[in-house]
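Peer 1: please find the sequence and the predicted model below.
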Amino acid sequence: MNEKNFEYLKDQIKYTGFGEALENELKEKMQQQTSSFTLNHDAHYGNDIAVATLNFKKSDQSDMYFFNSYKVDLQKDNSKESLEQTFYINKGSNITMKEAYNLMEGRAVYKDLTSKEGQVYNSWVQIDFKESDTSGNFKLNQYHQNYGYDLESALSKHPIKELENAKFKEDLMDSLKKGNLQSATFLQDGKEVKHYIEANPQFKTINAYDGNLKRIDNRQTKEEKQSEGQSTAMKHDNKRQSQSSDDDGPAAPQEAKKRKKKQSNSM
């Protein structure tokens, strides 16, 4: 067995989101020197179960093995039929197991991808469940930088409290880029309300859901943003008016004193 090859594959498996539990089985399969082999990994996301089959193939020219792809069989809690999708391993940043689950949930993931020419580029990736290839794999739509989706700008159109703090904002954006359905605090009528949001690069916006995961109309959250802004503006106006009244207050007695003094002189 090629030890360097084992170490490389061990790390590749780990950083693709499958942890370290497959190390012993990986070593056993490599020692058998078969032309190909598979490893299985189960993951639970809430009540959903995702079973991944990792595919390895031996080189025709050497004793090295390659981790080529993994197939995910997703059994959702509320569905009798399972969903399958194969994700291919590339030289660049691979789609992790959790990202694969998020994609199969219909959400988008922001990745560093590598072109056939070896050039690295950034793109949002999202599964198109309406179109599949000859092997039954769903098409992956890509929304490159030139497509014009700006996550930060899309978030700024909503009254999200986390955006007021640089660290919280960064964490929120990082989570959304991984394809997560992320909780966020919305400011509504002066109150804090917990919603869930996800990136929507296709329509250059974000999707928002209430505590029961019911979709919220984007116009509603944008109106809340405007309402929150108007409320803040009114508070500032009232404060300025109050300060103006306070400034006028001391001047009135001075004027009264002047008038009184003038009357006294005339007498």
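Peer 2: That came through, no problem.

Peer 1: from here on, contacts and neighbour counts on C-alpha atoms
Peer 2: Noted.

Peer 1: this protein: helices as residue ranges?
Peer 2: For the chain, the helices defined by DSSP state H occupy 3-13, 23-32, 97-104, 151-156, 166-177, 218-266.

Peer 1: nearest to Thr205, out of the ones you listed?
Peer 2: Proximity to Thr205 (CA to CA) singles out helix 151-156 among the helices of the chain, at 5.0 Å.

Peer 1: now that closest one: how far from the chain's centre is it?
Peer 2: 12 Å (CA atoms, centre = their mean, to the nearest Å).

Peer 1: the helices of the chain: which one's closest to Phe203?
Peer 2: With CA to CA as the measure, helix 151-156 is the member of these nearest Phe203 (10.1 Å).

Peer 1: returning to that earlier point: Serialize the helices of the chain to CSV and add fields for distance to Lys204 and mean neighbour count.
Peer 2: Output for the helices of the chain, formatted as CSV (distance: least, CA to CA, whole Å; neighbours: other CA atoms under 10 Å):
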stretch, distance to Lys204, mean neighbour count
helix 3-13, 33, 16
helix 23-32, 41, 15
helix 97-104, 17, 22
helix 151-156, 7, 15
helix 166-177, 13, 16
helix 218-266, 12, 12
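
Peer 1: who wins for proximity to Leu54 among these?
Peer 2: Among those, helix 3-13 comes nearest to Leu54, with 8.9 Å by CA to CA.

Peer 1: and the residue nearest to Asp73 when sequence neighbours are not counted, how many neighbours does it have?
Peer 2: Nearest non-adjacent residue to Asp73, counting by CA to CA, 6 or more residues apart in numbering: Glu84, 4.6 Å away. With neighbours defined by other CA atoms under 10 Å, the count for Glu84 comes to 17.

Peer 1: now do the contacts for Glu84.
Peer 2: Shown in contact with Glu84 (CA atoms under 8 Å, 6 or more residues apart in numbering): 71-74, 137.

Peer 1: the residue nearest to Met30 when sequence neighbours are not counted: how many residues sit nearby?
Peer 2: Nearest non-adjacent residue to Met30, counting by CA to CA, 6+ apart: Met1, 6.3 Å away. By other CA under 10 Å, the residues close to Met1 number 15.

Peer 1: from Glu20, how far out is Met1?
Peer 2: Separation of Met1 from Glu20 (CA to CA, to the nearest Å) stands at 19 Å.

Peer 1: got another, please set it beside the one above:
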Amino acid sequence: MNLNNLEDRKDELRELGFSEKTIAQVEENMRQGVPKFKAYDSMPATDKGQIDYTIPFNKSSMSDYYYFSKFEVVHNKVDPLEPGQKYMVIKKGEDGKNIVKKLDNVNEAIDLFKKQDGNAELAIGKDAARKNMVANMENGKVNFVAKTFQGAYYANPIPQTFFVSEGQGLTKEQAGNLVQGRAVYKDDLLDSQGMVYKAWLMLNTDKPRDRYNNLKVNPYRDPNYGFNLTEALKQYNIKDLENPERAKEIHESIMNGNKVKVKAENKNGETLPVYITAAVRFRKINFSLENGKPEIREDFLKPEFQKNRNISGERLQQAEEKNQNEGLGIGR
């Protein structure tokens, strides 16, 4: 194994924000010389479920060098595993003893379980002795799926693939926020002529997936599209913005696609804890409560901006159509 190659891959994964646990998976497989393998990572979803990541690695046929050029991301409506837990597909062997296959990824666990015949069990736990069954199969037919697991079992979500080059591309955090439907800001994008530009990115869920089964990525160019995060935030009575350091944190977090908790004053003079995100398509800020219920954004406008609350629908539609035509397919 080439140690420089190992360090390069580890540095690239750290640059993209993947966990040390995932990096340890990669190092173990590279040291063992496994020619092709997958590494896994996850993070809690903002509202429900978790975001799962799959990173395929390949070893060069000409050398000891390993490489990866993409990772897959999917939003699963299932609670994150507790520390030390795994998904387990369990079935009896010919000798009557349990054959247990442990997996980190819920989609791969469900797929493997569905491929079984005879009697099998899909469970969550640290081992077969300490498990919680979430699905059961008898004589090749599934006869039980736990209510808390049905959303994940029947959803069959399609992953989105993001391509990277030498550790450059969308980070783990940014990709995870994109698949949750939020916008991410990038200032190092390249157009078809190789020119660098800045844009807010969003996945287009209104159009069919492409031939690689990916959603198209729409770029809302900055400043062309007309959404300025700083100016948009200034319109609202957000108390946290009064602190310059906190304001900087809020800006950076929203630009990475996060849902940020702040205190904001509504039209009745009440200061409420709310979450804010960038509503790029409408050049606005979205507000929601801790339970995910959306709030009326205009209720948090400063008085001097109330008169400008209605924007031109025609102007917005024209800008939207222009950006749809400039849609970006990341990596392809």
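Peer 2: Thanks, I have it. Because the structure is a prediction, the values reported are computed rather than measured.

Peer 1: overall similarity of the pair, as a TM-score.
Peer 2: The TM-score (TM-score structural alignment, normalised by the length of structure 1) is 0.75; 227 aligned residues with a CA RMSD of 2.6 Å.

Peer 1: quick one on the thing from earlier: surely the residue nearest to Met30 of structure 1 touches Glu28?
Peer 2: No: contact criterion CA atoms under 8 Å: Met1 of structure 1 and Glu28 do not qualify, at 9.6 Å.

Peer 1: was I right to think Ser60 of structure 2 contacts Val34?
Peer 2: No: with contact defined as CA under 8 Å, Ser60 of structure 2 does not reach Val34; the gap is 11.1 Å.

Peer 1: next up, the contacts around Ala208 of structure 1.
Peer 2: When contacts are counted by CA under 8 Å, 6+ apart, Ala208 of structure 1 touches 195-198, 215-218.

Peer 1: which ones among those residues are found in strands?
Peer 2: Judged by DSSP state E, the subset of the contacts of Ala208 of structure 1 located in strands is 195-198, 215-216.

Peer 1: give me the aligned partner of Val164 of structure 2 over in structure 1.
Peer 2: With the correspondence set by TM-score structural alignment, Val164 of structure 2 lines up against Ile89 in structure 1.

Peer 1: how much space between its match and Asn200 of structure 1?
Peer 2: Distance, Ile89 of structure 1 to Asn200 of structure 1, by CA to CA: 25 Å.

Peer 1: these two: which is more packed in?
Peer 2: Between Ile89 of structure 1 and Asn200, Asn200 has the larger neighbour count (other CA under 10 Å), namely 21 against 18.

Peer 1: surely that one and Asn207 touch.
Peer 2: Yes: using CA under 8 Å, Asn200 of structure 1 is in contact with Asn207, at 6.4 Å.

Peer 1: next one: the longest strand anywhere in structure 1 to chain centre, how far?
Peer 2: If you go by DSSP E, structure 1 has its longest strand at strand 120-132. Distance of strand 120-132 of structure 1 from the chain centroid (CA atoms, centre = their mean) equals 15 Å.

Peer 1: now stretch 194-211 of structure 2
Peer 2: When distances are taken as CA atoms, centre = their mean, stretch 194-211 of structure 2 is centred 15 Å away from the chain's centroid.

Peer 1: residues contacting that stretch, please?
Peer 2: 178-179, 181-191, 215-223, 280.

Peer 1: that older thread, of all the helices of structure 1, which one is nearest Asp42 of structure 1?
Peer 2: Each of the helices of structure 1 was scored for nearness to Asp42 of structure 1 using CA to CA, and the closest is helix 97-104 (10.1 Å).

Peer 1: mean deviation of that closest one from structure 2?
Peer 2: Superposing on structure 2 places helix 97-104 of structure 1 at an average distance of 1.6 Å from its equivalents, by mean CA distance after the TM-score superposition for structure 1.

Peer 1: residues making contact with that helix?
Peer 2: Residues from elsewhere that reach helix 97-104 of structure 1, judged by CA under 8 Å, 6+ apart: 16-18, 50, 72, 74, 83, 85, 87, 108-109, 126-127, 178-180.

Peer 1: one more pass at 6 Å, please.
Peer 2: Helix 97-104 of structure 1 has contacts (CA atoms under 6 Å, 6 or more residues apart in numbering) with 17, 179.

Peer 1: repeat that for stretch 3-21 of structure 1.
Peer 2: 96-97.

Peer 1: at 7 Å what do you get?
Peer 2: Residues outside stretch 3-21 of structure 1 that contact it (CA atoms under 7 Å, 6 or more residues apart in numbering) are 23, 27, 64, 94-98.

Peer 1: and these, which two are the farthest apart?
Peer 2: Every pair of those checked by CA to CA; the farthest is Met64 and Lys98, at 27.4 Å.

Peer 1: separation between Thr96 of structure 1 and Lys235 of structure 1?
Peer 2: Distance of Thr96 of structure 1 to Lys235 of structure 1, given as CA to CA: 47 Å.

Peer 1: just give the number of residues close to the aligned residue in structure 1 for Asp187 of structure 2.
Peer 2: Per TM-score structural alignment, the equivalent position to Asp187 of structure 2 in structure 1 is Asp112. A count of nearby residues for Asp112 of structure 1, using other CA under 10 Å, gives 13.

Peer 1: show me the contacts for the residue most central in space within structure 1.
Peer 2: Among the residues of structure 1, Leu176 comes closest to the average C-alpha position under CA atoms, centre = their mean, at 0.9 Å. By CA under 7 Å, 6+ apart, the residues touching Leu176 of structure 1 are 182, 198-199.

Peer 1: what does it align to in structure 2?
Peer 2: Checking TM-score structural alignment: Leu176 of structure 1 goes with Ile254.

Peer 1: check the gap between whatever residue of structure 1 lines up with Asn286 of structure 2 and Ala154 of structure 1 for me.
Peer 2: Per TM-score structural alignment, the equivalent position to Asn286 of structure 2 in structure 1 is Asn207. Going from Asn207 of structure 1 to Ala154 of structure 1 by CA to CA gives 10 Å.

Peer 1: quick one on the thing from earlier: nearest to Asn78 of structure 1, of the contacts of stretch 3-21 of structure 1?
Peer 2: Taking CA to CA as the measure, Asn78 of structure 1 lies nearest Lys98 of the contacts of stretch 3-21 of structure 1, at 19.4 Å.

Peer 1: what do we get in structure 2 for that closest one?
Peer 2: Alignment note (TM-score structural alignment): Lys98 of structure 1 maps to Glu173 of structure 2.
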